[in-house]
Structures are given as C-alpha cells and as structure tokens.
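Engineer: Show me how the following folds:
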Amino acid sequence: MSDMFLNNFRALVAKYLDEPWLEADGIPLAELDELLAGHNITVPQVLREFLHAVGGCEDLMEAYYYFWDPEELQIEDGYLLFLEDEDEEFTWGFRAEQLAVPDPIIWRRNNATGAWTSEDGTFSEFVFDMFDWVFSEDDDDVDMDVDD
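Structural biologist: Next comes the predicted model:
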C-alpha cells in the first residue's frame, strides 16, 4: 500500500517545531509493526503512517492532547482509542467497523457520560486542524507591547 499521508505528517515537524524532520521523529516500520502485532487489531492506514512519521516526536505527540503510543492502543466500547486530552475528560477513537478505511471519521467520547459524538472529519483533517489550533494558541500569548 502506498504512503498517502506520510510526507504531510513528516512536514508537521518543520511547520510547528521549525526543525527538519529526522528519522528519530518517527517509529521505524519494523518496530511499529511489531508493537501493533501484539494487539491483533487492524490500525487504519492514516494512524499507522502518523505513528511512523511522528510517533517518536514528543513535542507533537504530547502537544496539548496526548496521542497514545502504539502499545497503548485498545478497543473499548466498539472504538479503537488513540488520543485523550490533558484532563482525561475526552478520548478520541475510530469506530471498530471502520478500521479498514484508510482515513476514517473520528469520534470523541465524553469520559464522564460515556457518550460518543462524531467529529465530522477524518483523522487527517482532525490532526491538521488540531495542530493549527494548538500551535496558534502560542501566538496569542505573545506580549504585543512595543518599546519606543
């Protein structure tokens, strides 16, 4: 299967961290496949390429929200869970019946109620929008005072 998303995910390092992408920013495919094999679950192509591209880049994997390491992925409530917010109020996942879709729709669970809500976007759309939001917040915090 060809890489549909890999280069776009690798480009996140340069875009948000102002550094060139390095192999250490990702997880080598052999290692990733070994980690995922223990789950006996199908991981959507987009998540596999995301982890391969930036799964070793802590500055992205833990930028406000926390992407789970490959060995932490699990199916719960009929969803493959892969992300949570810093307060553990919400968890994001894919519907288990959609795991063969290359870039499936994302769902968010309210951990207090257990209710799932569609994000109305695919993983790739969600990730690119999320990083734009997370890293633009830093720009809002800059002191705009100018000395004469």
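
Engineer: going forward, measure contacts and count neighbours with C-alpha atoms only.
Structural biologist: Noted.

Engineer: just so I have it, where are all the strands in this protein?
Structural biologist: 65-67, 74-76, 79-85, 90-95, 105-110, 116-122 (DSSP state E).

Engineer: In JSON lines, list those strands along with mean neighbour count and distance to residue 3.
Structural biologist: Formatted as JSON lines, those follow (neighbours: other C-alpha atoms under 10 Å; distance: least, C-alpha to C-alpha, whole Å):
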{"stretch": "strand 65-67", "mean neighbour count": "19", "distance to residue 3": "21"}
{"stretch": "strand 74-76", "mean neighbour count": "14", "distance to residue 3": "24"}
{"stretch": "strand 79-85", "mean neighbour count": "21", "distance to residue 3": "20"}
{"stretch": "strand 90-95", "mean neighbour count": "22", "distance to residue 3": "20"}
{"stretch": "strand 105-110", "mean neighbour count": "20", "distance to residue 3": "19"}
{"stretch": "strand 116-122", "mean neighbour count": "14", "distance to residue 3": "17"}
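
Engineer: to compare against the first, here's another:
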Amino acid sequence: MSEMFLEKFRALVPKYLEDKWRPEDGLAPDELDEILDEHDFDIPLVLREFYLALGSCEDLMEAYHFFWDPDELEVEDGYLLFLEDEDEKFAWGFRVDQLAVPDPIVWRRNNARGEWQSEEGTFSEYVFDMFEWVFEDDENLDDQ
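Structural biologist: Got it, this is the predicted structure:
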C-alpha cells in the first residue's frame, strides 16, 4: 500500500511543535493493526496514516479537539466517529459507505440534535486547516 499522507502528517510535528518528528510520535504499524483488528470495520487510508504519524503525539492529538485513539473508534448513526470537541457538543466522522475512499469527506454531528452536516472537505484538508487555525490562534494570543 502506498503512503499518500504519512510524511505530510509527520511534518506537523516540526511545523507546530518545533521539534523533530520521532517514531514514538506515531503508532507502530503492527501495534495499529492489532488494535484495528478488534473492530468490525476498516478505516480509511488517511486515518491509518494519521495514526502512524501522530497517534502517540498528545500535543497534536489533543490540540483543540480530541482525536479518538484507534481502540476508541466506533460506528454510530452510519458514521465512523474519530473526533470530538472538549465540551462533547460535536463529533466528527466519515460515512461508513465511504470508508474505502482513501481520504473521505468529514461530517460533523451536533450531538444535541443528532444532525449531521458535511464539512465539505476531506480528512486531510480538515486536519491541516484545523491545526493551522489552532496554532495560528495561539501565536496571535502570544503576540498580544
């Protein structure tokens, strides 16, 4: 299987944490496979590579919203959930009929209403935009 996103995700460590990416920032392939084998669903390539690159990097996994650890992934309402906000008002996921797509569109659920809305971007787009927003916001606060 070719790597489409792995190096781009690894590059987030030096970009935002001003540190070199190290193997311990991610999950080992064997470890990730063992965890994922417990699920009755497959995850998209982009999410797999995200975990391989950053699955143990708490500074990014919990930078603003909380990315779920691979053993916490679950399917609800026809969506594979992978992210939630700190107040648990929203959850993000992929439609289960899109899990074979390498980089599927992200959907957001309003937990109070149970309504889903497309974020109109793929996982990789969403993640890169989110980190840019989170860390630029932090820089702007530091400048004040």
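
Engineer: still on that earlier bit, closest to residue 46 of the first structure out of the strands of the first structure?
Structural biologist: strand 116-122 (9.4 Å; C-alpha to C-alpha).

Engineer: how close does that closest one sit to the second structure?
Structural biologist: Here the mean offset of strand 116-122 of the first structure against the second structure after fitting is 0.1 Å, by mean C-alpha distance after the TM-score superposition for the first structure.

Engineer: what angle separates that strand from strand 90-95?
Structural biologist: Put simply, strand 116-122 of the first structure runs at 70 degrees to strand 90-95, going by axes from the mean of the first three to the mean of the last three C-alpha atoms, to 10 degrees.

Engineer: Next one: the residue nearest in space to the middle of the first structure from residue 141 of the first structure, what distance?
Structural biologist: When C-alpha atoms, centre = their mean is applied to the first structure, the residue found nearest the centroid is residue 67 (5.2 Å). Computed as C-alpha to C-alpha, to the nearest Å, the residue 67 of the first structure to residue 141 of the first structure distance reads 24 Å.

Engineer: Contact partners for residue 22 of the first structure?
Structural biologist: If you count contacts by C-alpha atoms under 8 Å, 6 or more residues apart in numbering, residue 22 of the first structure has none.

Engineer: which stretches of the second structure form helices?
Structural biologist: 6-10, 12-17, 29-36, 45-54, 58-61, 123-143 (DSSP state H).
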